[in-house]
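Engineer: curious how this folds, go ahead:
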Amino acid sequence: MRLIYQAACLILCLAVALSLCRPAAAANTEETKQLLQKGLTVYEADQEIARIEKQENELVRRLASTEQELAAQQALSAEAKRHAAKVLRAYYMGDRESLWMLLFSISSFKDALSTFEYLQMIIRNDHTALKRYSDNQKQLQTLSASLISSKTALQQTKERYIVQKEKLVQLQKQLDEDLAKQSEAAAIIQQMANLTVQWQEKGIPLFKMYFQAMGKAMKQLPEIISDTSNGKNNHLIINGLQYTFQITDQELNQFLRGKNELFRNMTFRFSDSRVVATGTQDGMEAFIQGKYELAVKDDQQGKSYVRFRIERLQFNGFDLPSTTIEAMEKEFDLGIYPQSLAPFLVVTGVKLEANRLSLMLKLAL
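Structural biologist: The predicted model follows:
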């Protein structure tokens, strides 16, 4: 009986000990995840600095090339200016008028034709000289503006480099301090290394593959506007010159999966003002959150399009920093262009609600 009592006490003590240990283990797991998150952020901050350095080198080369081109154009402009000045001086002094007077002193029609052709050649040369000077001046203005723009961009890039460098130093310092408090720092550092390698070798290609496929498919989305295969179009509401294109997230998933098999492992959901896409590929999880908004591109002749603004990216449950999001946005265009279907269509509004995306369109008359 005493043995049974001792065994019961032992079991009770073990149960209490385990119950006390569980929160600590959970805390350690959460703390480790936070450290891994910081490690990934530090890695991506370093990658952003590498991108800035590359951009800065390209700007320096472009700046040097523009300066050389500008110097060459200035030399040509000086020569064109001298020719143009001679032409203008000749007209101002009346030299060209005296040449035309020769026509009245010629006795034969043959000589008159020869003289007229000669005068026309002089006029053409005059016009060529003046046009060359005018073109050179325009080219000089363009190169000067490009030079100023390149210098501004270079200065901004250098400032961004300094900011990111300071940010990286602070992040690394904080991470080092946190690791110094860990009894199993070596094991955590190894997990960080594994995570960054997995992100670099598998995560980045995965997201780029998704974004490339999304960009291509979204360019084709306006096809639904003209789809009348069933005798009517359920996606387009017409009210005079105003149109509303609507599509549910279920219909979007069906459309995307019809365009690319890759989307069979990804699901899009519309909520109030947000788009969320989740996918799993080869054991890796991708999470994309963003929103649609109106925007205008310089090469779209002032016409609006629907831009997808990325707000959050996650890889296997780890958040990627804003610098990574910005780099992805610059590399991939995920916008919707209704005017690609019909140039007379103009998008005037976009609305996201639960399970539905609506685009307001009108005819550009």
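Engineer: going forward, measure contacts between C-alpha atoms and count neighbours the same way
Structural biologist: Fine.
Engineer: which parts of the chain are strands?
Structural biologist: 236-239, 242-248, 266-271, 274-281, 284-296, 304-315, 318-319, 345-353, 356-363 (DSSP state E).
Engineer: quick one, which of the ones you listed gets closest to R2.
Structural biologist: Comparing these against R2 with Cα to Cα, the closest turns out to be strand 318-319 (53.3 Å).
Engineer: so what's the gap between the closest one and the chain middle?
Structural biologist: Distance of strand 318-319 from the chain centroid (Cα atoms, centre = their mean, to the nearest Å) equals 21 Å.
Engineer: distance of the closest residue to L59 other than its chain neighbours from N234?
Structural biologist: Nearest residue to L59, sequence neighbours excluded (Cα to Cα, 6 or more residues apart in numbering): L154, at 6.0 Å. L154 sits at a distance of 50 Å from N234 (criterion: Cα to Cα, to the nearest Å).
Engineer: more neighbours: those two, which one.
Structural biologist: A direct count of neighbours by other Cα atoms under 10 Å for L154 and N234 places L154 higher, at 20 against 14.
Engineer: quick one: the more buried one and R61 touch, right?
Structural biologist: No. When contacts are counted by Cα atoms under 8 Å, L154 is not listed as touching R61 (10.6 Å).
Engineer: residues touching L36, list them.
Structural biologist: When the contact criterion is Cα atoms under 8 Å, 6 or more residues apart in numbering, the partners of L36 are I188, Q191, M192, L195.
Engineer: again, only using 7 Å
Structural biologist: By Cα atoms under 7 Å, 6 or more residues apart in numbering, the contact set of L36 is M192.
Engineer: roughly how far does it sit from V42?
Structural biologist: From L36 over to V42 the distance is 10 Å, taken as Cα to Cα.
Engineer: same thing with R356?
Structural biologist: Counting by Cα to Cα - R356 and V42 are separated by 38 Å.
Engineer: over to Y210?
Structural biologist: 24 Å.
Engineer: looking at the two, which one has more neighbours?
Structural biologist: V42 (21 against 16).
Engineer: tell me the helices in this structure, going along the chain?
Structural biologist: 2-93, 95-100, 109-180, 185-198, 204-219, 249-259, 322-331 (DSSP state H).
Engineer: would you turn those helices into TSV with distance to T267?
Structural biologist: Putting those into TSV (distance: least, Cα to Cα, whole Å) gives the following:
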stretch	distance to T267
helix 2-93	25
helix 95-100	77
helix 109-180	34
helix 185-198	23
helix 204-219	12
helix 249-259	6
helix 322-331	20
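Engineer: second chain to compare with the first, below:
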Amino acid sequence: MKRRYNIIALLVSILLFVQLTSTSVYAEPSPEETREILQKSLSIVEIDHEIERITQRQNELDQQQLTLTSQLQEQKEQIHIQQERAGSVVRSYYTGERDSLLMTVLGGRSFKDLFILYDYYQIIIGRDQAVLDKFQERYRSMQQTSTRIAQTAQELDELKSNLQNQRERVITLQKEVDGQVAASGNADAIQKLMNELTIYWENIGIYEVKRYFKALASAMQNLPDFIQNQNGGISTTGTTYTIRIGQNELNQFLREQNPIFNDFAFQFEEDRITASGKRDQLELSIEGHYTVENEPQNSIRFHVDKLLFNQLELPDTTRRMLEKEFDLGFYPQKILSFVKATEVSTSEGVLEVKLAISF
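Structural biologist: Predicted coordinates for the structure are as follows:
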């Protein structure tokens, strides 16, 4: 099976080479036009997958909304009962019933009677408090359920809007591809190339891309230990700490973590990070940047701004999916527990993180 897909990959490469190097005697598409068609066809495949993910999430939220609505109705019925009990307790204090009970306790004729009556008094007061606490608990629970319903409804609205946008993107891209293929003068060859590319991407390409992202995410878990063991990796000025990571040191660290990075390298530039490599039939290029995030916890988060697979740019939906599935960030508090990141920047060959003491 793997051999079959390697043959497909080779065929795609050969066809792509032929298309990209052909002359325009028969009005065949230029190399750039061919690449654009293939890129759009790959985007259609990936956006279709995003539509599937959105639809699945929408179905999950619809079911969750039904469950929450049912829970809210039950809670309303329960709180109505609890409200009556709590009201009865409050009225007993307001009308002085509990004061009379206290006077009865204090009117005991002996210490023995006093202690017995006081025990009964504490039991009654304790039950009163339990009723009021139960009412407050049910009320808070009902409020939380109402909030979750509102949040779910908002997410559903956003999903529906996103779903509509993605469907419109697919329709637009498909029309563009159909028009370009029809005008290419070699529609059958290009259609075959698109089909073979789709087969290769869905059976090999996406899994290889995820393999790199998974290896990166795993390596980043060990980055704090690497930084701590680096001589001069952390410096301090007053209450400010600075972490500096050189691209050569990072690449060496990654290769020690996983041999998959032997043909893959990071490069730090001004406000930009690139990572690229080539192995067998796969060529991968990632471009992105780091930001400081404080939710759900303080971290240095990596954002994928551009992703190229065999020189074809993948759509934003694929980038977001990979960011969500694989955590490529790191957490400074795993290095120094009493600090938090306040700033991150890259310059030629260096990644720098500023840390401040967290109070």
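Engineer: out of the helices of structure 1, which is closest to E285 of structure 1?
Structural biologist: Evaluated with Cα to Cα, these place helix 204-219 nearest to E285 of structure 1, the distance being 9.5 Å.
Engineer: about what we covered before: what's the closest of the strands of structure 1 to Y91 of structure 1?
Structural biologist: Across those, closest to Y91 of structure 1 is strand 284-296 (Cα to Cα), at 48.2 Å.
Engineer: what range in structure 2 does that closest one sit on?
Structural biologist: The aligned range for strand 284-296 of structure 1 in structure 2 is 282-294, by TM-score structural alignment.
Engineer: please apply the same query to stretch 305-318 of structure 1.
Structural biologist: Mapped onto structure 2 using TM-score structural alignment, stretch 305-318 of structure 1 spans residues 299-312.
Engineer: buried residues in that stretch?
Structural biologist: By 16 or more other Cα atoms under 10 Å, the buried positions in stretch 299-312 of structure 2 come out as S299, I300, R301, F302, H303, V304, L307, L308, F309, L312.
Engineer: okay, which residue is most central for structure 2?
Structural biologist: Nearest to the mean C-alpha position of structure 2, counting by Cα atoms, centre = their mean, stands K324 at 3.1 Å.
Engineer: ok, that one - contacts?
Structural biologist: Neighbours of K324 of structure 2 in contact, by Cα under 7 Å, 6+ apart: none.
Engineer: and R167 of structure 2, what pairs with it in structure 1?
Structural biologist: Counting by TM-score structural alignment, R167 of structure 2 corresponds to K165 in structure 1.
Engineer: for the equivalent of N203 of structure 2 over in structure 1, give me its contacts.
Structural biologist: The alignment partner of N203 of structure 2 in structure 1, by TM-score structural alignment, is E201. By Cα under 7 Å, 6+ apart, the contact set of E201 of structure 1 is empty.
Engineer: give me the distance between E201 of structure 1 and N28 of structure 1.
Structural biologist: As defined by Cα to Cα, E201 of structure 1 lies at a distance of 28 Å from N28 of structure 1.
Engineer: what do you get for N260 of structure 1?
Structural biologist: Taken as Cα to Cα, the span from N260 of structure 1 to N28 of structure 1 is 41 Å.
Engineer: likewise A180 of structure 1?
Structural biologist: 15 Å.
Engineer: for E69 of structure 1, same thing?
Structural biologist: For E69 of structure 1, the distance to N28 of structure 1 equals 61 Å [Cα to Cα].
Engineer: run a quick neighbour tally on the equivalent of D111 of structure 1 over in structure 2.
Structural biologist: Correspondence of D111 of structure 1 to structure 2, assessed by TM-score structural alignment: D113. Residue neighbour count, defined by other Cα under 10 Å, stands at 14 for D113 of structure 2.
Engineer: mind checking how far D113 of structure 2 is from L106 of structure 2?
Structural biologist: 9 Å.
Engineer: same check, this time on Q73 of structure 2
Structural biologist: Q73 of structure 2 is 45 Å from L106 of structure 2, by Cα to Cα.
Engineer: which residue packs closest to K76 of structure 2, ignoring adjacent ones?
Structural biologist: That would be M142: by Cα to Cα, 6+ apart, it lies 7.2 Å from K76 of structure 2.
Engineer: the one you found matches what in structure 1?
Structural biologist: Counting by TM-score structural alignment, the partner of M142 of structure 2 is L140.
Engineer: wait, A9 of structure 2 sits on I199?
Structural biologist: No. Contact criterion Cα atoms under 7 Å: A9 of structure 2 and I199 do not qualify, at 9.1 Å.
Engineer: higher neighbour count, the two?
Structural biologist: Shown here are A9 of structure 2 and I199; by other Cα under 10 Å, A9 has more neighbours (22 against 16).
Engineer: relative to helix 187-200, how tilted is the host helix or strand of that one?
Structural biologist: Following DSSP states H and E, one finds A9 of structure 2 within helix 2-21. Interaxial angle of helix 2-21 of structure 2 relative to helix 187-200 (axes from the mean of the first three to the mean of the last three Cα atoms, to 10 degrees): 140 degrees.
Engineer: quick one: buried residues of helix 2-21 of structure 2?
Structural biologist: Y5, I8, A9, L11, V12, S13, L15, L16, Q19, L20.
Engineer: do stretch 354-365 of structure 1 as well
Structural biologist: N355, R356, L357, S358, L359, M360, L361, K362.
Engineer: what of stretch 41-52 of structure 2?
Structural biologist: S41, L42, S43, I44, V45, E46, I47, D48, E50, I51.
Engineer: then stretch 147-157 of structure 1?
Structural biologist: Within stretch 147-157 of structure 1, the residues scored as buried using 16+ other Cα under 10 Å are L147, S150, K151, A153, L154, T157.
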